[in-house]
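Student: Give me coordinates for this.
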Amino acid sequence: MHVVELRFECFDNTTITAAERAINGLLEAYRANGQVLGREFAVAFNEGEFRVRLLLPEKSSLAKRFNSPWVNYALEELTQAKLLHPREKYIGQDINSEVSSTETPSWQLLYTSYVHMCSPLRNGDTLQPIPLYQIPATFNGDHKRVIKWQTEWQACDELQMAAATKAEFAALDELSQCDSDLFRRGWDLRGRIEYLTKIPTYYYLYRVGGESLAAEQQRPCPRCGNTHWLLETPLLDLFHFRCDNCRIVSNISWDHL
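Tutor: Okay, the predicted model is just below:
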């Protein structure tokens, strides 16, 4: 990942309210298209210009060729707020984040956690994140639905990891059950991405609990009942199961590893 600073200069008299609305609209459009990572952006006003530092999947993430229709519209809205299009200053590579995938994968998967800020679409060969703007728009010109699903998955993951309230059990069901709303939406998005990219795309189904290691190894695919989805060697040292019919990967319960 890479850190850049955007600087917005005024070309005429404006107001903080108008500038705030236009800049935040652009940042949200970038985020919905996967061009900007994270959820919160600190916009500062200093020496007559507005500045914000952003985390990008690649150095070229803000290139015009990746823009969604919403991003292009938001850029035009800057003019209405009496702001010039932003000037970009490259700060450097972020040492605390992952490197984006640059190779076409043989397969890919939807995989995230509450500690990940990167794209939830991963290269199945390396587990490196694939910038969402590198694939065709999933719905309505960008990837807002994928980002929303990721936010919901991470919220459930954080609740179940904290293990401090009754909400833990509801969150865990959303992450690990094939009949949950979270699974249904994510699995449908997986199918949409596979259709658009023509690359086999899988969904990671979280697993915790279970009676024993032996029982876990005999666990069938929860969606179709396939009893032969246990792999001889874990994929990427994480996924012990793969059902090619259902496009699901999963792990032996973390309680028994």
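
Student: For the rest of this, base every contact and every neighbour count on C-alpha atoms.
Tutor: Will do.

Student: Could you pull out the strands in the stretch 101-250 of the chain for me?
Tutor: According to DSSP state E, counting those that start in this stretch, the stretch 101-250 of the chain carries its strands in the segments 108-110, 121-123, 201-205, 230-235, 239-243, 248-250.

Student: Which of the ones you listed sits closest to residue 134?
Tutor: strand 121-123 (10.6 Å; Cα to Cα).

Student: same for that closest one, what does it pack against?
Tutor: Strand 121-123 is packed against strand 108-110, with contacts defined by 3 or more Cα pairs under 8 Å, 6 or more residues apart in numbering; DSSP states H and E.

Student: Name the surrounding residues that touch the strand it packs on.
Tutor: 120-125, 186, 190, 199-204 (Cα atoms under 8 Å, 6 or more residues apart in numbering).

Student: One more sequence to fold, the one below, so I can look at both together:
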Amino acid sequence: MYTYEYRFYPRSFEPEELDVFIDNMQWFISCLYKNGQILSEFQNTVKCAEYFACRIVAPERDSLSEKYGNRYTREFFEDVCKDSAKPPELLYIGENYDVEDSCTCEAPSHYILFSECLWAASPIICGDCKCPVPLYKFPKTYDGTEYFDLLGWQKAYRACDRQFFEGIGERHGYKMMHDPNSLLSKEALQYCSIMEKKTGKPFYYFLFTYYKKNKPVCPKCGEPWANQKHAISRKIRYDFVCHQCRLVADDPNF
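Tutor: Sure thing, here's the model as predicted:
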């Protein structure tokens, strides 16, 4: 992951004009997130003497390139420029070691929908290297323009994991993540189906397990799904896999 700093130079610091400028600036940053170009965490905006400095974290070195932009990032960037004393500047700060590195595989064989409460990266990981894949590498999921819906699912998942992790609402959070028929899991499997149709690559959903080992049959269809020594599906690096239901899982390691 890589840290950048945007510098925005407002033409006027008069309250009314500045409010409009700040709104457009914040919308631009928000659209970068909804387009998968930056992470929601680690954003920090500071008012300096003549400009606003906004630190952001991007999944790849070229994530902020125009080629990955969408209609909204372009529109709000233009709105910011209209009220700027000079064009915004983008400074490269350095590598960020607080977040997982992005996948560098040329052609992943399959993908996994995965998240957790401390997972700030893309909710889609490469099935071969288990590293996150930037969302802008995939077809858009929301209105043909961005990934707002998929990122909303990720927020819901992280909220459930936080409930489980903190012990408040532990049972509810665990059921949402472990039960393949929960609302959270059903929505996840819908996204897997959508992305599989759009990409032509298999998409699996990671089913979280904690309290005890998984049963030898898939919790959704009842068919055997043990992937002992990964002999059934050598490329799928999980203890359990159901190709029919597009589910993968690991046994707890304690």
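
Student: Could you confirm residue 53 of structure 1 falls within a strand?
Tutor: Yes. The assignment for residue 53 of structure 1 is a strand, going by DSSP: H, G, I helix; E, B strand; the rest coil.

Student: re earlier: highest neighbour count among the contacts of strand 108-110 of structure 1?
Tutor: Highest neighbour count within the contacts of strand 108-110 of structure 1: residue 202, with 28 neighbours (other Cα atoms under 10 Å).

Student: Go ahead and confirm that residue touches residue 250.
Tutor: No. Assessed by Cα atoms under 8 Å, residue 202 of structure 1 is found out of contact with residue 250, at 9.9 Å.

Student: in the stretch 101-250 of structure 1, which spans are helices?
Tutor: Counting by DSSP state H, counting those that start in this stretch, the stretch 101-250 of structure 1 has these helices, from start to end: 144-162, 167-176, 181-197, 213-217.

Student: matching residues in structure 2 for the first one?
Tutor: Applying TM-score structural alignment, one finds that helix 144-162 of structure 1 aligns to the residue range 148-166 of structure 2.

Student: on that earlier part again, I'd like the contacts of strand 108-110 of structure 1 written out as JSON lines, with distance to residue 225 of structure 1 added.
Tutor: As requested, the contacts of strand 108-110 of structure 1 are exported to JSON lines (distance: Cα to Cα, whole Å):
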{"residue": "120", "distance to residue 225 of structure 1": "26"}
{"residue": "121", "distance to residue 225 of structure 1": "26"}
{"residue": "122", "distance to residue 225 of structure 1": "26"}
{"residue": "123", "distance to residue 225 of structure 1": "26"}
{"residue": "124", "distance to residue 225 of structure 1": "23"}
{"residue": "125", "distance to residue 225 of structure 1": "26"}
{"residue": "186", "distance to residue 225 of structure 1": "20"}
{"residue": "190", "distance to residue 225 of structure 1": "20"}
{"residue": "199", "distance to residue 225 of structure 1": "24"}
{"residue": "200", "distance to residue 225 of structure 1": "20"}
{"residue": "201", "distance to residue 225 of structure 1": "20"}
{"residue": "202", "distance to residue 225 of structure 1": "17"}
{"residue": "203", "distance to residue 225 of structure 1": "16"}
{"residue": "204", "distance to residue 225 of structure 1": "17"}
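
Student: Find the pair from those with maximum spatial separation.
Tutor: 125 and 186 (20.6 Å).

Student: Give the buried residues for stretch 98-114 of structure 1.
Tutor: 98-101, 105, 107-114 (16 or more other Cα atoms under 10 Å).
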